[in-house]
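Participant: Sequence plus the predicted model coming up.
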Amino acid sequence: MMNRKTKFARPFKRAALVTALAAAFCRPDVAGAFEFDTGNPDLSVRWDNSIQYNLGIRARNCDPNICGNGRGAGDLTATASDRKFGKAGDVITNRISDLSEFDFIYKDHWGFRVSGNVWYDEAYHNASAAPDPAFGALGLSQLPNNQYTDYIKRWNRGPSGQLLDAFAFGRVNAGNVPIDIKVGQHNIYWGESVFSFVGGVADGQGPVDVRTALTAPGTEAKALFLPTNQISFTAQLTNKVTLAGEYYLGWKPAMLPDGGTYFGAADFLTLGGGTLLPFIGPGVTFNGTQRPKNEMGDWGIALKVRPEWLDGSAGFYYRDYTNKFPQLVMNSPTSAVADYTQPRQQLIGFSLSKDVAGVSVGTDITYRRNAMLGATPFAPVFLSTGQGDWHPQGNVFTALVNAIAYFGKTPLFDSATLIGELTYSNLLRVTNDPYKLFLGLPQNCGAGTSTPGVAIDHGCPTKQAYGLGVQFMPIWYSVFNGVDLKMPIFFSIGLHGNSPVPFGDNQGQGAYSIGLTADVRQKYTVSLAYNGFIARHSNDSAGILSNSNASLGKYWDRNWISLTFKATF
């Protein structure tokens, strides 16, 4: 039997090996990323690589209500994910990755860009899940034979990779109006949202990398959106007016964490399918994604104006788009899917950005027609019978305001940045819910949840919801020769109510992170951070389910420490 010392030793020996490998790759003569000398001043060819090593260590033992305590079973839907690395000190990630970017630019306005990343995570060398033995003895495993599927192994262990940007761009002139056009896989992000990826104009503008949002609290929303195949343009009508548009040639779902991994939201949930749902019934399978009926056709138009009297910029938007987040639904008596066949929704938006007393202020305001509402999971809607449009939808108003303040030298730091963002959502009207799946108003979304406090704990949606995100980052320059030091501190919390739309704010639910980052000669960074989750939750009387009002997952015991080394060439 492996003792505790051996359990620690093997991952850390491997961590040291991977660290040495990363260091070898990061030598300038090995990580050969550079700007090519083409001999033509009009032609720029550049290849950049960012090699990164991540070591993550669990900070708290698994909650017995989720993992079990040896005397009773844990949480039926989350035990395998939380028990995979169940003890404080367990290595939850031991990952090396490389982001490679190639740019070919002719006369500043013509060319193409290709980027992608590759990775391997030694922490997942063992592809076995770790469900509660009490459930395993009853045949309640949600991963077949307690083994990861090929999809889970690809995205969490590797070695594997993915193509990110892959587009060509050019400029044409319509009279005196220059029009910049991109064709291919790329990302467009409209609006002024900093932290919220569902509260602003950019809602649904691309698939969101929810995995990164969970593992790196405080990541700006625009960095979470993944490229999608599309055509986009920007036309500079005057020096004060810009017209932009996009038309999507493909569709991708948001990237969700996989069941059985440390950040798995539920043991069965993986967009690759191939898992089991024994808590629903024997032989019930989860079969991954039910894709939209039309995977192309999302489009949007934007007008940006910068009048002198405003001393800032205002944006006006209209978008028609498919949702990138799923509804969990039974599509036959023995099969469930992550369903994306929801009808398109429309967004009318407004944004404003300007300086007020030295503070950069931004705001997004949207009206969303037929927005997807959070349905009761696994409702028996049999899509194969052609019962028509069952998806709960409603008209929703959202607004957010953020402020970015910069501080100069003080006795405590050389400079600092403070960012705050307040978000708000309001369900104006339920427009479609023929099967009464949206059971959130008034405060009741199932048996035993008619009491307001209990309803909030269970994640029952409310008419209105508020949330707050704050990041403060002091900086110290030249602490050592060529070394700048930063201390990013992030905190987010749902202030009131549970959002009627998925992945919005939930009362008492949030995340935080505090760390130190050393920037060495603007080429290497080393970061150490403590990352945690804030949760409002309860347990049912049977002790086999832990209820949380989070949009995704039961993370209140999954705090962790991260060490990151990154070299850019």
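Facilitator: On my side now, so go ahead.

Participant: From now on I want contacts and neighbour counts done on CA atoms only, so please keep to that.
Facilitator: OK.

Participant: This structure: helices as residue ranges?
Facilitator: In the chain, the segments counted as helices under DSSP state H are 4-25, 64-67, 79-83, 133-136, 150-156, 210-215, 452-457.

Participant: Tell me which of those is the most buried.
Facilitator: helix 79-83 (a mean of 29; mean count of other CA atoms under 10 Å).

Participant: Let me see the residues that make contact with it.
Facilitator: 62, 66-68, 129-132, 259-267, 558 (CA atoms under 8 Å, 6 or more residues apart in numbering).

Participant: do stretch 452-463 as well
Facilitator: By CA under 8 Å, 6+ apart, stretch 452-463 touches 374, 426-428, 439-445, 448-449, 497-500, 506-507, 536-538, 547-551.

Participant: Report the separation between residue 96 and residue 206.
Facilitator: Per CA to CA, to the nearest Å, residue 96 is found 26 Å from residue 206.

Participant: same question, residue 432
Facilitator: Residue 432 sits at a distance of 24 Å from residue 206 (criterion: CA to CA).

Participant: here comes the other one, which I'd like you to weigh against the first:
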Amino acid sequence: MTKPMHTVRGRVVRTPLAAAVAVALLAAAPASAFEFSRGELSGSFDTTISYGASWRMQDRDDNLLAKSHFDPTLAAQIAALQAQGRYLDAQALQLAARGRFSANRDDGNLKYDKHDLISNAIKITPELKLTWRDWGLFTRATYFYDFENADRRDLTREARDRIGERFRLLDAFAWRDFTFGEEGTGTIRVGNQVISWGESTFITNGINVINAVDLSALRVAGAELKEAFLPVNSVWASFNLNQNLSFELTYLLEWEEIEIDASGTYFSANDFASPGGSYVMLGFGTVPQPVNNPELFWQTCFAGPAGFANSDRLGELSARYGQATALQLIGAGCSGAFPRAPNRHAKDSGQYGAAMRYFASALNETEFGLYYLRYHSRLPLISGIAVTGAAPNTGRYFLEYPEGIHLFGLSWNTMLPWGVAMQGELSYRPNMPLQIDDVELLFAGLTPLNIAIPQPGLRFRSQLGSYGFGQEIRGWEEHKVSQVQSTFTKVFGPGNWLGAQQIATVLEVGATKVWDLPDPGVLRYEGEGTDTGGGPDISTGDLRNPFTQRGGFPTSFSWGYRLAMRADYNNVFGTAFNLSPRLAFNHDVNGITPGPGGNFLEGRKSYTLGVEALYLNKLAFDLSYTVFSGGKPFNQIHDRDFASFSVRYSF
């Protein structure tokens, strides 16, 4: 069941969620199988059952794996050269070693080989709607079980809870319709609900941020949008003063975070800030990780030398180097790990907003919208606590969610010539928190050790400055950020060049502008896949930094586009099947958006080719293939092409 559409002056104005569903290539909605009524009480009960599987279709790229994965003794070799004062030789060894300068982004890559199942799940999603007079109730829940991931011991319990097995109550809200004045109508809703504002289609981080998203739910083959948007407990009211002017008010009763890919899952590209992550590795990819499963980190690294035997890497390393050396390598990994402290979640209160929509018949029948929202960050930002002793692992990092972000928005929705529908939006945040480069943050956390380091070249340097023992380090700064995006939709009817009943083509173009972003020489912000520091390296005086990172840091302006096409062929070959091939193409054209969750990474592309066969509007089969490319060396998933199959039945 989709969100009801609004009608203004006899024309349908799509709400953003309905637009997203329609633009998700006009997928046919299942027919309601069971409707009932008794007196003034009526309702419907819909259920969707699905099975889906996905496979990895590409070999790993060695350049996306830590150097220590190929040679766990590399850090010891480098240390031996440095002890002799041969720093340039140590740098040459590190540069020549196979792999990347980070051990913090490859766990998900290592756990799944080419042609491995990455998901193998069944799912059921029931929905109930009841109406009585002007009152109504709507509930939706979902349950899935993934046979591939539910019992994986190399995943943390938190990761298995996300992608292995889960029951979740989604929507659960009541509403009442009412009238006021001579022609005013309104609705009030209370409970867990999805509130969709703005006109975004594919590109995120615009106006539509009230509800968080479960990214893991979107990764399951056959996933539907309604299963990924996380309803938030809230009060929402709309007031239609007349056919042209309406207002909306909302107050959120709780805070929800975006559920990013858990550590070690197939699509994860961050091992330490994702759910289940428990430490971040120092050493720029040369120090071996102490454990494969982050859940074992504390009992391995903080139980004394005897704890090293708790590592799930002991058998693997012992087979290669003998047990004594294996224990030394695990100990080195523990010494080179910065532990994670508990998350600092945002509070539930202090989130509210208002919207106004006006239908201007004199301006080409265009609907305009104005929005204001005060909310807390849905995405985590990383901050730290400086070391409290001589060992690097006495420092900590933690995730926090800055509060009180202000959002101002403008949207439009109209028709252009030649039957092209255009919708778009402009959003502005005067205090958007942006993530500072994690290398600068980690080095800042180590600066208290400088008092015991006489050699200047070996001291820890950070653009954030120097800190005292145990001092907190904020890893983000607020900036003025604007984003504009516009979607163009054209539907070609019968007689088109592909001989289909219809072809839907959707193009969304978007751009992000950070108005006051400092030069990277002053302060570097987090860009995807930037592994080393952007300052001097060993060859230019900083003996801690193996290589000067010259690219990949965020730019003040970035843009890209998303293109999707779908053709519908009804009753193919005289059968009851409708066949719908589709193509989706994403391209980040220029610039790099700062994190967290930046939209654009210059040169990054993805392609999806798929086909759906729908039988009697109830049974659907779907097959697709997705390719990731471009944006090297910073695109963290350019080696994770995958294929998916799903079957879905609605009744």
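Facilitator: Noted; the coordinates are in hand. Just so it is clear, the structure is predicted and the values come from calculations on it, not from any experiment.

Participant: Who are the contact partners of the closest residue to residue 347 of structure 2 other than its chain neighbours?
Facilitator: Leaving aside its sequence neighbours, residue 347 of structure 2 sits nearest to residue 255 (CA to CA, 6 or more residues apart in numbering; 6.6 Å). Neighbouring residues of residue 255 of structure 2 by CA under 8 Å, 6+ apart: 232, 346-349, 376.

Participant: swap in residue 178 of structure 1?
Facilitator: 171-172, 235-237.

Participant: Among those, the buried ones, what's the PyMOL command?
Facilitator: A single PyMOL command suffices to select whichever of the contacts of residue 178 of structure 1 are buried according to 16 or more other CA atoms under 10 Å:
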select buried, resi 171+235+236+237
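
Participant: among the contacts of residue 178 of structure 1, which are in strands?
Facilitator: Mapping the contacts of residue 178 of structure 1 onto strands (DSSP state E) picks out 171-172, 235-236.

Participant: and those residues as JSON lines, adding distance to residue 401 of structure 1?
Facilitator: Output for those, formatted as JSON lines (distance: CA to CA, whole Å):
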{"residue": "171", "distance to residue 401 of structure 1": "34"}
{"residue": "172", "distance to residue 401 of structure 1": "36"}
{"residue": "235", "distance to residue 401 of structure 1": "27"}
{"residue": "236", "distance to residue 401 of structure 1": "27"}
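
Participant: list the buried ones in stretch 615-627 of structure 2?
Facilitator: 615, 617-627.

Participant: picking up where we left off before, more crowded one of residue 432 and residue 206 of structure 1?
Facilitator: Each of residue 432 of structure 1 and residue 206 has its neighbours counted (other CA atoms under 10 Å); residue 206 has more, 28 against 20.

Participant: For the nearest residue to the more buried one once chain neighbours are set aside, grab the count of nearby residues.
Facilitator: Distances taken as CA to CA, 6+ apart place residue 225 nearest to residue 206 of structure 1, at 5.6 Å, with adjacent residues excluded. Neighbours of residue 225 of structure 1 under the rule other CA under 10 Å: 24.

Participant: counterpart of residue 225 of structure 1 in structure 2?
Facilitator: Alignment note (TM-score structural alignment): residue 225 of structure 1 maps to residue 229 of structure 2.

Participant: roughly how far apart are its match and residue 13 of structure 2?
Facilitator: 21 Å.

Participant: Now do the residue nearest to residue 206 of structure 1 against residue 443 of structure 1, distance only.
Facilitator: Noted for residue 225 of structure 1: a distance of 33 Å to residue 443 of structure 1, by CA to CA.

Participant: and what of residue 554 of structure 1?
Facilitator: 22 Å.

Participant: Show me which of the two is the more surrounded one.
Facilitator: residue 554 (26 against 19).

Participant: Now do the contacts for that one.
Facilitator: Residue 554 of structure 1 neighbours (CA under 8 Å, 6+ apart): 78, 265, 546-548.

Participant: now these as TSV including distance to residue 382 of structure 1?
Facilitator: Output for the contacts of residue 554 of structure 1, formatted as TSV (distance: CA to CA, whole Å):
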residue	distance to residue 382 of structure 1
78	26
265	24
546	28
547	26
548	27
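
Participant: Just want the most central residue of structure 1.
Facilitator: For structure 1, the residue nearest the mean C-alpha position is residue 210 (2.2 Å; CA atoms, centre = their mean).
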